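In: Give me coordinates for this.
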Amino acid sequence: MPTTPVPGDRTPRRVLQVGPLKPSLSETLRSTYDALELPDDQQARTEFLDRFGADVGAVVTSGRTGVDAELMAALPNLGAVVNFGVGYDTTDVDAARERGVGVSNTPDVLTDCVADTAVGLLIDTMRQFSAADRYLRAGHWPVDGNYPLTRQVSNRKVGIIGLGRIGSAIAKRLNAFGCTISYHNRHVVDDSPYEYVGSPVELARRVDVLVIAAAGGSGTAKLVGADVLEALGPDGYLINIARGSVVDEPALVRALTEGRIAGAGLDVFAEEPEVPVELLRLDNVVLLPHVGSGTVETRAAMEALTLRNLEEFLANGRLVTPVVEPAVRV
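Out: Next comes the predicted model:
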């Protein structure tokens, strides 16, 4: 299907894969859509774009790679960026909008699993189950006695930064634990049963646990900085299942190593897959390799929605779940 046109558009429509994707998705792109794959090597990439750039009508990528303004400029007939994942902060949506390039993502299908991950991280961080497991496996229990006491999860005051689909799903789960929920958002969420707090600093000051569920991108970069961590305090916990960019990572490392917050559960980092070495040494930190949506069921649903977006664009010039609507090409 490499030359399927958008109605009214005479330009051939090649599909381009940018960055690594789920193997079954990559195979479908190759076998069904005769997709090209952008080389990693810079010289090879330049030669590839000189040869094929004008033929590309749709890119399939992920939130870990994305499409920046420079790559868009090298794809003059690009009509859509189809993103595998709910996060799309690695794609320059402003440049896409200026060029009439549509952008899609995969919302809703991963909400439950990411919310489950957030709650699991919160429990593990406060109760230190992973650290206690390591304690037992290392043979400390018969020699050194019982593992030190940890902190109760139920009936805590929890603040959520970003009360969107995922943030709301986290709040719903924590209600079952008897937690009191408050939140900070870019705007007040109509009909929310939870208390709105006007700044991240004030939210952190009021709660025992701060959960980050905000979208990434320039608008939220280092939103949780040293001032927020200071307000959270030495008895407070931080949970991040959003994007590493939302937290000032060096400030977080300092706060944890100096005991200025009680602990953290992190599924995301600023420079993935690199993780600050200081965090690896701390038992009050739970570290996951960005597995928030990493279940068989959710990844299959994400793949299916990614392919629906691609097929809809190639057939009709539209996207099923647009973040930016594609321009009508005539």
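
In: can we go C-alpha only for contacts and neighbour counts from here?
Out: Will do.

In: What is the helix or strand hosting residue 158 packed up against?
Out: Per DSSP states H and E, residue 158 falls inside strand 157-161. In terms of contacts (3 or more Cα pairs under 8 Å, 6 or more residues apart in numbering; DSSP states H and E), strand 157-161 is packed against helix 165-175, strand 180-184, helix 200-206, strand 209-212.

In: deepest of those, which one?
Out: Burial of those is given as mean neighbour count (mean count of other Cα atoms under 10 Å); strand 209-212 ranks first at a mean of 27.

In: Let's compare: structure for the following, please.
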Amino acid sequence: MLTLLLLIPIAAEHKALLLERYRIIEAPDAASRAAALAAQAAAIDLVLTNGAVGFSAAEIAACPRLKLLAAIGAGYENLALDAARERGVVVCNGAGTNDDCVADHALALLLASVRALPQLGAALRQGVWRDDLPLFPSFAGRRLGVLGFGAIGRKIAHRAAAFGMVIGYHSRRPRADAADSGDTRYFDSAVALAAWADDLVVATPGGAATKHIVDSGVLAALGPGGHLVNIARGSCVDTAALAAALQAGQIAGAALDVYESEPQPPQALVKLPNVILTPHVAGWSPQSIRGSVTNFIANVDAWQRGEPLPTPL
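Out: Got it, this is the predicted structure:
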């Protein structure tokens, strides 16, 4: 039986799928991870982690039997890919397994922010009725900028188009399949996209290339009626610049599922009334987690058979 080092928390019902096939070493925090590697590195065949938790070159070197390294979700920014490949370790991720869930959450955050659902709920609890409250925009005709137009970005655009929103996007280059998400317009920079858009959703990969891609300049371009949603990586948004823009009324609101300070909440944002925060759960649902686990198993099975992996990196 293969030995799996499991570096992320997982529900019992999904862990059971793994226990049927592998001997599991659970190490969901830094202390247990260090202890597991110190005591059992020589027994580890497989590692299941995620993009944020990662797995380093030194850790790969410490595991002489390691054959397959996997990220449970789409992100893989902290996996030492070069070190893995040099060692002949197969690497895969969970691309596509939670795209719908993330896109659903992004639209939920955007709706809640633009329609001010938390603020309206708080006002009602304080005895304030609608006649004494401001009006908030509807979606039809509103311009949505999608920053990053991969599979998740396109699903977000498709959902937003169903609300009657007009879609623009920025990615490294125009995409031939952009029209699959409805009528779209390409912009060659994040600033240009933000200047055109009423609202901006960040759906780009993490990593050095996109660090603080949403900075003070992008926020200024988005403007005082704009809302920012981030379901990508916390590093994509300059938290200090966002806090300053919100406090100054430079943008209208923000709804974030990811933070630079994870797993700690962003202290500069937590007390602001025009911010919605969720604890990095956009890709988490019973369906998506089960799909991610079964996808991991399918990758391991394919590797054992000597076949191409379903979702290789």
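
In: Superposed, what's their TM-score?
Out: The TM-score (TM-score structural alignment, normalised by the length of the second structure) is 0.90; 309 aligned residues with a Cα RMSD of 2.2 Å.

In: Between the helices and strands packed on strand 157-161 of the first structure, which one is closest to residue 280 of the first structure.
Out: Closest of those to residue 280 of the first structure is strand 209-212, at 20.7 Å (criterion: Cα to Cα).

In: Now do that closest one: which range of the second structure does it align onto?
Out: Aligned using TM-score structural alignment, strand 209-212 of the first structure spans residues 199-202 in the second structure.

In: Contacts for that stretch, please.
Out: Defining contact as Cα atoms under 8 Å, 6 or more residues apart in numbering, one finds that stretch 199-202 of the second structure is touched by 106, 142-148, 194, 222, 226-232, 236.

In: Average offset of the strand holding residue 158 of the first structure relative to the second structure?
Out: For strand 157-161 of the first structure, the mean deviation from the second structure after alignment is 1.0 Å (mean Cα distance after the TM-score superposition for the first structure).

In: picking that back up, generate CSV for the helices and strands packed on strand 157-161 of the first structure, with distance to residue 223 of the first structure as supplementary columns.
Out: CSV is the format used below for these (distance: least, Cα to Cα, whole Å):
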stretch, distance to residue 223 of the first structure
helix 165-175, 16
strand 180-184, 11
helix 200-206, 8
strand 209-212, 10
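
In: closest to residue 316 of the first structure out of the ones you listed?
Out: Residue 316 of the first structure lies closest to helix 165-175 among these, at 28.2 Å (Cα to Cα).

In: how big's the offset between the closest one and the second structure?
Out: Compared with the second structure after the fit, helix 165-175 of the first structure shows a mean deviation of 0.9 Å (mean Cα distance after the TM-score superposition for the first structure).

In: rewinding a little: for the strand holding residue 158 of the first structure, grab the matching residue range in the second structure.
Out: Using TM-score structural alignment, strand 157-161 of the first structure corresponds to residues 143-147 of the second structure.

In: residues in contact with the matching stretch?
Out: Contact with stretch 143-147 of the second structure is made by 153, 156-157, 160, 165-171, 190, 193-194, 196-204, as judged by Cα under 8 Å, 6+ apart.

In: repeat that for 6 Å
Out: By Cα atoms under 6 Å, 6 or more residues apart in numbering, the residues outside stretch 143-147 of the second structure that reach it are 165-170, 197-204.

In: Which stretches in the first structure count as strands?
Out: Using DSSP state E, the strands of the first structure run over 14-17, 36-37, 56-62, 80-84, 102-104, 157-161, 180-184, 195-196, 209-212, 237-240, 263-266, 285-287, 322-324.
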